[in-house]
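Participant: sequence isn't available, so here's the structure alone:
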């Protein structure tokens, strides 16, 4: 199937305004994201066709003129068989996938390490500050609209609901149309979506950061009655009363009581992180870095070494994962540095690369990388291979909190999202996120790191 000059490789997702496809450019073969105007039945009932086209063109124009490292780039706009489409940068991961948010948005999600969560929030605020300076309010900031590159950079997407300062058309809300996403949209956005300013986006970032750090949504009624956000500090040792105050401001019911700009919120967040680093340093003075944690029951013989093909409906059982796709048992590794770029896990007898691939690569390139290790006899061995999910899961630790940051890490943290040899289909394979401790799958054309294993 083709849309214009582009070959469609698969559907990535649908929204109210359109559908997004993974596509391939002619000649170069580069993978791109192709968004085509394909409104839902409900949207067609609420909004006239001319208005829909005007909104679609407006989204492309807005994204096209905002040149910022944390805003996804638009490369092309065209019309095929009477239907407009535009071409964007393609990224495999988004924040919604990383935290494990499902169609049951209110269900608990995975917590992220504080440094990772703050990095994602800060980059989002940088993107929003650029937008707001240009007089644009996004109005739909949520995890699934934050793409994540192979270098852990945030790319803000989906400007279909964005509004230029002072404009009435083409992006004003139709009667009965809901602007924004439940749980993430600011309260004033539901009441008067065409009158909101950048502080509505600030509210959304507050909700996302709260969720990244706690694994839950701040949905307590107190948020809307007494302007008191449920205490984030009850969910994490990393958070204290200063963080509670921060969230009270970020998600204040009254926009006048929120941070006035995205830049102001980022400055406040930076100050909190500095205080947190001091807390970590103080904790490290008293922690025993060699303190033992209860070992997981393990036997080297039961760690599968042969690749398997695991369908989505059976993967949790095959890999031994919980409802959020995390290994049932973590912290089993007992690593010893060998001094030659490798570490040995005394618990399983496996030898691992201490670092891994310098660059993210596709699944096919991952196999080629391992082959090159064997050709050069890395560390004196020629039997390196791509690990199974079971083997990589044995390295997973709990996301760190306070004192856990003090313990020296023998494995290079630069290689975090790692390919396995296990496949989901002939086009997709399974990966493991080391720092966030979960298993996921992606198209084999996505780019992740490699950490080879032997033994």
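Facilitator: That came in fine, so what should we check first? The structure displayed is predicted, hence computed values, not measured ones.

Participant: going forward, measure contacts and count neighbours with C-alpha atoms only.
Facilitator: Fine.

Participant: from the chain's centroid, how far away is stretch 141-160?
Facilitator: 8 Å (Cα atoms, centre = their mean, to the nearest Å).

Participant: list the contacts of that stretch.
Facilitator: Residues from elsewhere that reach stretch 141-160 (Cα atoms under 8 Å, 6 or more residues apart in numbering): 17, 55-56, 58-60, 62-63, 69-72, 91-97, 120, 123-124, 127, 138, 140, 180-181, 184-185, 201, 204-205, 208, 360, 447-448.

Participant: give the buried residues for that stretch.
Facilitator: Within stretch 141-160, the residues scored as buried using 16 or more other Cα atoms under 10 Å are 141-150, 153-160.

Participant: stretch 75-91 now?
Facilitator: Those would be 77, 84, 85, 86, 87, 88, 89, 90, 91, for stretch 75-91 by 16+ other Cα under 10 Å.

Participant: want to compare, so here's the second one:
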């Protein structure tokens, strides 16, 4: 094809973000680009639509695409929303938008360059439809403020929170990598050593957050990012809450906040006193998914999944993945105990057990009662055992003594009854 006969559709580099020779030209140009980029229309279909639009001075490209049946109303609505978000970010002072990274129901994330520091950043933009919703705006700003108070290599850093016109944005560290969810989707499951490495880094991030009085409340594979160098970053503090924020806890009482596949039982019940153990449960469910390739509990609806979190026993992860070590299986089972009191008390204990399992040793806190004989042989080292394990050992030992005592009493009663019967028969 000769140059003078090439399609008049501008290339991605040539398409302007604003402007145009006709009313709505800027929007139509962006609309055409997005339609092509998303594969919703072909070059020839877009060119047909442009030609039809040009025959009607008052027409719009969107109307032509819809009337011609090239796209559906729902597809057009999604594209309009994306364009509005992209146009709004073009007006955020101090940043040059480069491309969209992803979008969800609550926000769209763009890759941008911070002009003053010449560094890549990610900008999260609240959809325009929520710009008048005080609750959504407050939650969005709360995420930024929470992230700004945390400074840990395993947590995505926050740089700025603000608004441009009626659009609210949150600037954060750009992570060049993928998520745990992406890797599960591609490979089904993680090797045990890789899973332990990821869990160890997330637990370290949780230790930092918990020590500073924050709980995440939405630990899941999509919120755990991995850089190309293997560094793990915990992301999305949208549901994070200060442990000291009693007002927020009371306001949220009775409502479940979290993702059904990974939510803790106390979050499902809407408990007021939710603590760090909820994050440990979420990480346990995430780790379970990583090493088995399956979520802990399945269901046809979110309510069914959450009901199973509350009531159904967990299928041991090493039953689904026989190659999994018993040590890691025990760690996961303790992380996902129904009762928070039966889980790790804090991330520090979890980190200790993960290190032991990674070294091929038995976990110190998980796995139930210990062998009393082995404790005796340890000598002075026995006093260093975790209180939780000693407590469980004592409980089991005292329980055994109780059963033995009851059995002895029953035997004595039966013997006496037999003796009385014998004497009565000989009277």
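Facilitator: Yep, it's here. Keep in mind the model is a prediction, meaning the values are calculated, not measured.

Participant: what does the TM-score come to for these two?
Facilitator: Overlay of the two chains. TM-score (TM-score structural alignment, normalised by the length of structure 2): 0.56; 264 aligned residues with a Cα RMSD of 2.8 Å.

Participant: so who does the equivalent of residue 135 of structure 1 over in structure 2 touch?
Facilitator: Aligned against structure 2 by TM-score structural alignment, residue 135 of structure 1 finds its counterpart in residue 213. Contact analysis of residue 213 of structure 2 by Cα under 8 Å, 6+ apart lists 242, 243, 244.

Participant: closest one to residue 330 of structure 2 out of those residues, please.
Facilitator: For the contacts of residue 213 of structure 2, the residue nearest residue 330 of structure 2 by Cα to Cα is residue 243; the value is 28.2 Å.

Participant: count the neighbours of residue 194 of structure 2 for me.
Facilitator: Counted with other Cα atoms under 10 Å, residues neighbouring residue 194 of structure 2 total 15.

Participant: map it across to structure 1 for me.
Facilitator: By TM-score structural alignment, residue 194 of structure 2 lines up with residue 116.

Participant: could you look up the next helix or strand downstream of the strand ranked longest in structure 2?
Facilitator: Longest strand in structure 2, counting residues (DSSP state E): strand 95-103. Toward the C-terminus, strand 95-103 of structure 2 is succeeded by strand 108-114 as the next helix or strand (DSSP states H and E).

Participant: what ranges does the stretch 251-400 of structure 2 have for its helices?
Facilitator: 265-268, 276-292, 302-311, 317-320, 326-335, 347-358, 372-378, 387-426 (DSSP state H, counting those that start in this stretch).

Participant: list the buried residues for the last one?
Facilitator: For helix 387-426 of structure 2, the neighbour count (16+ other Cα under 10 Å) marks 388, 389, 390, 393 as buried.

Participant: could you export these as TSV, including distance to residue 405 of structure 2?
Facilitator: Output for the buried residues of helix 387-426 of structure 2, formatted as TSV (distance: Cα to Cα, whole Å):
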residue	distance to residue 405 of structure 2
388	26
389	24
390	22
393	18
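
Participant: quick check, nearest of those residues to residue 34 of structure 2?
Facilitator: Residue 34 of structure 2 lies nearest to residue 388 out of the buried residues of helix 387-426 of structure 2, by Cα to Cα, at 57.6 Å.

Participant: what comes into contact with stretch 179-199 of structure 1?
Facilitator: 128, 132, 136-142, 161, 163, 168, 172-173, 178, 200-201, 203-204, 207-208, 217, 219, 251, 253, 255, 258-262.

Participant: check stretch 52-59 of structure 1 too.
Facilitator: 17, 37, 39, 84, 158, 159, 160, 161, 162, 170, 171.

Participant: quick one: map residue 235 of structure 2 onto structure 1.
Facilitator: Counting by TM-score structural alignment, residue 235 of structure 2 lines up with residue 157 in structure 1.

Participant: kindly report the same for residue 360 of structure 2.
Facilitator: So, by TM-score structural alignment, residue 360 of structure 2 is matched to residue 275.

Participant: ditto for residue 146 of structure 2
Facilitator: In structure 1, residue 146 of structure 2 lines up with residue 62, judged by TM-score structural alignment.

Participant: now residue 159 of structure 2
Facilitator: Match for residue 159 of structure 2 (TM-score structural alignment): residue 75.

Participant: the helix or strand where that match lies vs structure 2, mean deviation?
Facilitator: For residue 75 of structure 1, the enclosing helix or strand under DSSP H and E is strand 74-80. For strand 74-80 of structure 1, the mean deviation from structure 2 after alignment is 1.8 Å (mean Cα distance after the TM-score superposition for structure 1).
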